[in-house]
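Trainee: Based on what follows, work out the 3D shape:
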Amino acid sequence: MSPRPSVLLLLLTSAAAPHALFAQTAPSTIVLDPVVLRAGTEKVASQVPQSVTVVDEAELNQIAPDNIGQVLDRVPGVAGVGSGSFFGQAFNIRGFGAGLAASESGIVQMIDGEEKYYESYRQGSLFVEPDFLKRVEVLRGPGASTLYGSGALGGVIAMETLEAADLIPEGAAQGGRVRLGYDTNPDSAFGSAIWGWRNDSGFEAVAGFALRKLGDSTDSNGDVIVRADSTTPNLLLKAKQSFGDHYVEASYQHLEAKGRDQDFNQLEGAQVGLFPGFPGWGVGDITTRDQTARLVWGYDPADPRINMKVTLSYTNTIKDVRQGDDPAEPIMSSLLGRRDYGLWKLKAQNVADLSSGAFSHFLTFGAETLWQDRTSSVTSSSHPEAKTRGAGIFALSEIEMDRLTVNTGLRYERQRTEPADSVTYSDDVVKSSSFEPQIALMYRLSDDLSVFGSLARVNRMPTVDELYDGFRGAAPSPDLRTEKGRNVEIGLSWTHQSDAGEAAAKLTLFQNRITDMIVRTDGVAPTPAYVNLDRATLRGGELEASWRSDAWTLAAAVSVVNGAFDDDDMPDGISLPNDRAVLSAVWDGGGAWRAGITSTLAAGRDKQDGTYRGGYGVHDIFAEWTPQDGAMAGTTVHLGIDNVTNRDYTPATWMTGPAPGRNVKLTLTRKF
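Mentor: So this is what the prediction gives:
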C-alpha cells in the first residue's frame, strides 16, 4: 500500500500558504468576503454561521469550465463522482453522493432557485451550461434545508444564471458579450452570445444561446475514457416587468444534446470485460433534454413586513436512448427508451423585516407543493415508474444584535409516493414525512474574530428507486423508514486588514450522525432491495483562507472527511472523498494581464471494496490578456492548461477512472 500524505500536513501547508473567501469582480479588484445570498438580507461569508463557499462570475471566467464539475472540484468538502464528460456530472458533499441512481438524494441541486430532479442509472445527475452561470453557491451540511428542501444531508448546490444587470454597462440600455472557445480534452469547441435590455418603464430581458461540440475524453496516455460525442445547444431567456410595488418575471432554459455513438455509461465508459462475458455498457444515439421554466409574481410595498413572492416552476430532464451504429457494442434492452423526470412546484414565501433600533430581524416563512412524475417508455425493474406528491411549510428567523447572530429554522414536509401500473410486483402507496429544526449562533469576539456553531436535524424521505427497485429479483422496500441526520458544527471566522494587505479565514468542524440509513442489499426476493442500517457517523473539517495585496492573491481550501459505521463496512450511499488541499496564487498586472496557478494536493483513501486510491497532485494554470484601449478594448483572451503535468490519477469518489489527462483551452470573449 502506498504511503498516505498526512492530514495534518495538508492543514499546515494550507495555513502557511493562505481557496477562496475572496471573489473577484474586475481584473484589478478583489473583494474580501463574498456576498452570501440570504432570505432576509445579503451578508458576507464571514458573518454567516454556516459553511458556505461562493464562486462568482470572475472566478468562473478564470476557471473557464467545460462542465459544472470543474467549478465544484475547487470547493472544500465537494468532490466529483462522475467522469470528465459533460453528461457524467454527479457530486459528493461530505461523503453523500456515490454515483448510482438516487445516491445524490442527500444533495439539493438548484438553478435559479428551482430544484433539479434526475435519477438515472450511470448517466450523471446534473446538466447545465456553465457559460451562462454568474454564480455558484455551495452550502455544506444540513443547515441549508429549511429554505431549499428536505433531506439535504450533504448540502445545497445553488447555481444562478446571468441577469440583465450583469451584461449592461452602467448608464446604457443594452449590452452583452460573445464568446468562442476550444479545448483539447475533451476535444470540443463552443460559441455563445448573450444580450441584455432594459428601459425606463421597469422592463428588462436577457436572451442567450450557446452551442457546444463535444468529443471524447482521454486519459494521460491518450486512451479514450468516455465518448460523449454530441452537439449541445442551450437557450436562456429571461424577462421581468415591474408595476410599482408589483413585478412579474419569467424565465426558460433549454438544453438539447444529440449524441451519436455515445457511451451509455457516462460515469465510467464502456467497461468491456467488467465481469466474465460482459460486452460493455454499449454505445447509442442518446438525446439529453433539460428544461427549467419559472413564472414569478412579486409584491414589495413600502411596508417592511411584506416582501412576497409566488413561483410556479417546471423542470424536466429526459434521456432518450437508442441503439448505436456499432453492433459489437449493444446497449441492454432494459436500458433503451425514453425516461422523463418531471417536477412541478408551486411555492409562496414572504420575507418580513421586523427589525428595531436594537437589532435586525428578518423572518422568512412560506409553503410549497410539488408534483413529481418519473416515467419510462421501457418497463424495467431497475427503473420503476412512480409519481410523488408532496407539500411543505417552513420558517427561518435571522436575528442580528450587536455581537450576536441567532438563526433558527423549521421545516415540515409530507409526501405520498405511488408506483405506476408498470410496477407489477408492488402496489404499495408509501406516505412519509420530515420534521427538520435547526439553530445556528455566531458571536463576534472582536471586530476581526467570531465563533459560531449550529445544530440541525434533517430527515431524508425514501426515493422511488429505494421503495420499488426490483433489480436482480430483489423485493420492493415499501417499509423503509426515513433517514435521520443530526449535524453539529463549530467554527471560527476571522478577517483582518492592514497595510500589508487583507486576509480572511474560516474554519468549520462538523459531525453528522445518520440513523436508519438507507442502503442497498443486492439480495434476491424475499430480501428487500433496500434496508435501514442503525447508524453511521461522518465527521471532518474545512478550512478556507485567503490573503490579498495590491498585485497578489493567495488562497487555500482544505477539507477532511472520515466516517465510522456500525458494521465496519461503508454503506452504499457513502463514498468518502480524498482529504485534500486546493492552493492558488493569482497575479494581477494592473488590469491588462492576469495569471495564476491552482494546485490540488490529495491524500490517498481506502475504498469500500478494499482497494486503495493513491494520493495525487494536479496543477492548473491560466493567463489572461485584456487590452485597456484601442480596437481590442473590451476583449479578453484566456489561455488555460488543466493538469499541466498530465498526471494519471483517480479521485477516491469516482466509481472508476482515471481522470482526464492534460487539457489546453483557449477562450476569446468580447463585451459590447
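Trainee: From now on I want contacts and neighbour counts done on CA atoms only, so please keep to that.
Mentor: Will do.
Trainee: so where do the helices sit in this protein?
Mentor: For the chain, applying DSSP state H gives helices covering 7-16, 57-63, 69-72, 145-148, 164-167, 464-468.
Trainee: for the second one, packing partners?
Mentor: Spelled out, it's helix 57-63. Taking 3 or more C-alpha pairs under 8 Å, 6 or more residues apart in numbering; DSSP states H and E as contact, the helices and strands that helix 57-63 lies on are strand 22-26, helix 69-72, strand 133-140.
Trainee: Those into JSON lines, with extra columns for distance to Ala207 and mean neighbour count?
Mentor: Supplementary listing: the helices and strands packed on helix 57-63 in JSON lines, determined by distance: least, C-alpha to C-alpha, whole Å; neighbours: other C-alpha atoms under 10 Å:
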{"stretch": "strand 22-26", "distance to Ala207": "22", "mean neighbour count": "18"}
{"stretch": "helix 69-72", "distance to Ala207": "24", "mean neighbour count": "21"}
{"stretch": "strand 133-140", "distance to Ala207": "13", "mean neighbour count": "22"}
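Trainee: Second input sequence below; structure requested for side-by-side comparison:
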Amino acid sequence: MLTPLLRGTTALVCVPLGVALAAPVAAQEDPGFLGTLILTAGKRDLTFGTALPRTVVDEEEIQDRQASTVAQLIDSVPGVSLVNGTTPQGSGINIRGFGANTTFGSDQKIAVQVDGASVGSEELYRIGTQLFTDPLLYREVEVLRGTIGSFAYGSGIVGGVVKLETKDASDFTGGVPGFGGSQTFEYSSNGGGWVTSTNLAWMPTEQTEFLLNYSLRDQGDLEAGDGTTIGNSAFRTPSYLAKGKFTFGDSDAHSITLSHSRTEADDKDVLYDQFATDGGSFGNVDRLTDTRQTVLEYRFAPGNDLIDLRANLSYADQKIEYDYVPGSSPLEGTPSFPFLVGTVNADQRYETTKLTITNRSIFETGTVSHDLLAGFEIQRRERADNTAAGAPGGTNDRVALFVIDEMSIGQFTVTPAIRYESSKIDSATALTGVPNSYDSDALMGGLALAYDFGNGLSVFGSAAYTDGLPIIDDLGTSATAQRRINQSEKSRTYEIGAEYTGTDVFAAGDSLTVRGNYYDTDLYDITSYTVSGSTSVELRDVQSKGFELEASYGMANGTYVDFAGHRADGTEFNPDGTSAVWRNTAADRLQLTVGKKWDNWLDLSWEIVHSANRRDALRNDLADVTVHNLRATWRPQEGVLTGTEFRAGIENLLDEDYVGHLSSASRKAPGRTFKVSVTKSF
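Mentor: Coordinates of the predicted model:
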C-alpha cells in the first residue's frame, strides 16, 4: 500500500517543465511532449526540465565508445557499475547498488527492456545480467535511475530501468523512399577483437520501411595492465535484427511495427562459471546460448489530444544448453562429482510473453493542464525446471494497471503515479507438504513535485514506494523458501535536486547545463539478500544513499566539457542490529571529458575516469584508480570519402593494472587497448 511512502515525509519541490515519469513511453518520437529540453554541448545530451534521473546514450555515442557489450556502454552513467563486464554472458549491470551482484546476474531490482520486451530477469548462478546482445543493433540506450520513473515498467524496481531501442530503416534513408544502409568494420588490439556490422534499409513508400542488420563480434582473451591474460574473456557472437513498419489510415493515424532480434554463441570447452577466470570446481562446458526477442507494436494516433494508443506485444526467449567437458573439474572421481556434474549439465530456458496497452491524453480541467498516461499490462513468464542448477521451474502470471498524471499549474507541476500488480506463481513440479500455487498483489506509487523559477533554475524532488512480489526462484519446500514465496520486498526512495540551464553564461554563444540529484533508498522485508556467511538468514534492511551530478558546457568555437559524478554510501543491517557496508554499493566515480568539435567533420576528446571506495567480489578494498581514454571521430565532407566515418580510440591509455569494482579478484580490467573503426553509409 502507499502508506509506507507517506510515513514521515514532507513536501518536496521539483521542476514544472515536466516530471517525465511517463516520458520513456513516448520520448522516442516526441522528446519534448512534457516540455523537456534536450541540450547538446558535448558528447552526451542532457535532459533538462525533468525530475526523473534519466540519461540517454544515443547512436553517435554508441559508435564513439566502441563498446563490446551493452553493459560496457552504459557504465559511464552516474550510479551505474559494471560487474565482470568483459563478455556478453558474464557482464552485469548494477544501478545505485542494485541489480547484478557477485553471485547472480540479477536481483530483480532493475529492469531491462529491448523494444519493450523484458529480458535479463533471471537469477542465474554465476551468470551475468543476460543482456546478451550486441551494442550495434541499437540506436539508443536509455537509463532511468531509481524507482520514480519505473511504474510504467514493473514492480519492485529499486535500481532503475535500462531501455534499448533498435534501429529503424528511416535512420538510414532519411525518412524518404529509397534504399540506404551502412557497413561498419572495427578492430581492437587487445584480444585481437574485430567486428563487422551491416545494415540494409528499404523504404518502398513513405508508409513502409524494412531493415535488416547482421553483426558479428569476435574477441580473444584480453590482457590486463600487467600483461597477464584475463582468462574466460574470449567470445564470438553473431547477432541479427529484422524490423519492419507499416503506416496506414487517414493522416497515417495507424502504424504497425514488427521487430525480431537474436544473438547466439556456440562456445566449446569454456568455463561454466562466467564470473571466474579459471575453471574452479565447476570445470568447463560446451555451452550454446541463444537469446531472441520479438516485438509487435500497434499505434493509433488520430491527431487529437485525447488519444495516443499503443499496444505492445513482446516475446523474449533465452536458451542455455550445457555439456560438461570430461576431465575439466578437480572434483571428478570424488563423492561430490555426481551432484556437480548434474548442476553443470542442467540446461536452462526462460520465456516471457507480455502485452502492454497504454494511452496518453492531454487535456485541461480549469487551470490545471493534464498529461495523463494510463496503461494495462499482462505478462507470463515460463521457466523450464532446473532444480539441479538451483533454478526451480514454473510459471508466473502477472496483471498490472498503472496511471501517471502530470498536472501543471502555473510554475508548479505535480505528478502522482500509481501501479497495481497481481501475481500468481505455479510450480512446474509437485511440491511435497506445501502449496503448488501462490498468489500475491501490491499497490505502489510515487509523487513528484516541481517548480521552475523561470530564469533557467529549477528544483525538483520525488518520493516513491515499490513492492517486489515473489518470483519463481522463491519456490521450494524449505522454511526459507516458504518465507520468501509468501513475503514481498519493499522499498522507499526519496530524491531531491536542482538544475540550471542557460546560454551566453560565460561567453557569447556558450551553453551550460548542470543537474544535481540526491537520493535516499531504504529496502526492507528483504528476501533476496542474506547475512554474510548464511544462506537462510536475511538482512533486516539495506540503506543506500548517494549524490549524482551531471554537467555539460559548450563554447561557440566547438570546445566542450562533459562531467558525470556519483558519490555513494550504503549500509546493510543484520537482524541482531549489527551493520556493515552494503556489499553492492556503487563506487565513488568522477568522469571528465574535454574535447573540441570542428563542425561535423572532426571531434577529438580526452576522457578521465577516477574511481574510489572500491571493493572486489569478496569485499576486499581496492586501491583508487584513474583511467585515461582518448577518442577521435573524422567525417570527410567532400570527395570519395563523403559518407564515411573514421573512429579511433585508446582505452586505458596508461595501461593501469586494476580489478573492476565488485568484480572477482582474479578478473582484472583490460589493459591498454587501441580501437579503430570505419563506417560507410550508402
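Trainee: correct me, but Asp168 of structure 2 touches Lys243?
Mentor: Yes. Asp168 of structure 2 is within contact range of Lys243, at 7.2 Å (criterion: C-alpha atoms under 8 Å).
Trainee: shared neighbours of the two, anything?
Mentor: Here Asp168 of structure 2 and Lys243 share the contacting residues Phe210, Leu211, scored by C-alpha atoms under 8 Å, 6 or more residues apart in numbering.
Trainee: Spit out the contact partners of Gly181 of structure 2.
Mentor: Neighbours of Gly181 of structure 2 in contact, by C-alpha under 8 Å, 6+ apart: Phe172, Thr173, Thr198, Asn199, Leu200, Ala201, Ser681, Phe682.
Trainee: What remains of the residues you listed if I keep only buried residues?
Mentor: Buried residues within those, defined by neighbour count using 16 or more other C-alpha atoms under 10 Å: Phe172, Thr173, Thr198, Asn199, Leu200, Ala201, Phe682.
Trainee: that older thread, could you redo the helices and strands packed on helix 57-63 of structure 1 as CSV and give each row distance to Ile574 of structure 1?
Mentor: Converted to CSV, the helices and strands packed on helix 57-63 of structure 1 look like this (distance: least, C-alpha to C-alpha, whole Å):
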stretch, distance to Ile574 of structure 1
strand 22-26, 31
helix 69-72, 19
strand 133-140, 16
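Trainee: Which of the ones you listed sits closest to Asn61 of structure 1?
Mentor: strand 133-140 (9.2 Å; C-alpha to C-alpha).
Trainee: Could you tell me where that closest one falls in structure 2?
Mentor: Alignment of strand 133-140 of structure 1 against structure 2: residues 138-145, by TM-score structural alignment.
Trainee: Pull the residues that contact the matching stretch.
Mentor: Residues outside stretch 138-145 of structure 2 that contact it (C-alpha under 8 Å, 6+ apart): 52-59, 62, 74, 77, 79, 95-96, 150, 159-168.
Trainee: ok so, going back, of the helices of structure 1, which is nearest Gln349 of structure 1?
Mentor: helix 145-148 (9.7 Å).
Trainee: ok, average deviation of the closest one from structure 2?
Mentor: Here the mean offset of helix 145-148 of structure 1 against structure 2 after fitting is 1.2 Å, by mean C-alpha distance after the TM-score superposition for structure 1.
Trainee: Check which helices and strands that helix is in contact with.
Mentor: For helix 145-148 of structure 1, the elements it packs on are strand 155-161, strand 386-400, strand 404-419, strand 430-444, judged by 3+ C-alpha pairs under 8 Å, 6+ apart.
Trainee: In a markdown table, list those strands along with mean neighbour count and distance to Arg513 of structure 1.
Mentor: Shown next, in a markdown table, are these (neighbours: other C-alpha atoms under 10 Å; distance: least, C-alpha to C-alpha, whole Å):
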| stretch | mean neighbour count | distance to Arg513 of structure 1 |
| --- | --- | --- |
| strand 155-161 | 22 | 14 |
| strand 386-400 | 20 | 23 |
| strand 404-419 | 20 | 19 |
| strand 430-444 | 20 | 14 |
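Trainee: among these, which is nearest Val618 of structure 1?
Mentor: Of these, nearest to Val618 of structure 1 by C-alpha to C-alpha is strand 155-161, at 24.1 Å.
Trainee: How far off centre is the closest one?
Mentor: In this view, strand 155-161 of structure 1 has its centroid 6 Å away from the chain centroid, taken as C-alpha atoms, centre = their mean, to the nearest Å.
Trainee: relative orientation of it and strand 133-140 in degrees?
Mentor: Angle between the axes of strand 155-161 of structure 1 and strand 133-140 is 170 degrees (criterion: axes from the mean of the first three to the mean of the last three C-alpha atoms, to 10 degrees).
Trainee: What residues in structure 2 pair up with strand 155-161 of structure 1?
Mentor: Mapped onto structure 2 using TM-score structural alignment, strand 155-161 of structure 1 covers residues 160-166.
Trainee: which outside residues touch that stretch?
Mentor: Taking C-alpha under 8 Å, 6+ apart as the rule, stretch 160-166 of structure 2 contacts 95, 109-116, 137-147, 149-150, 153.
Trainee: Would you point out the most distant pair within the contacts of Gly181 of structure 2?
Mentor: Using C-alpha to C-alpha, the two most remote members of the contacts of Gly181 of structure 2 are Thr173 and Thr198, lying 14.6 Å apart.
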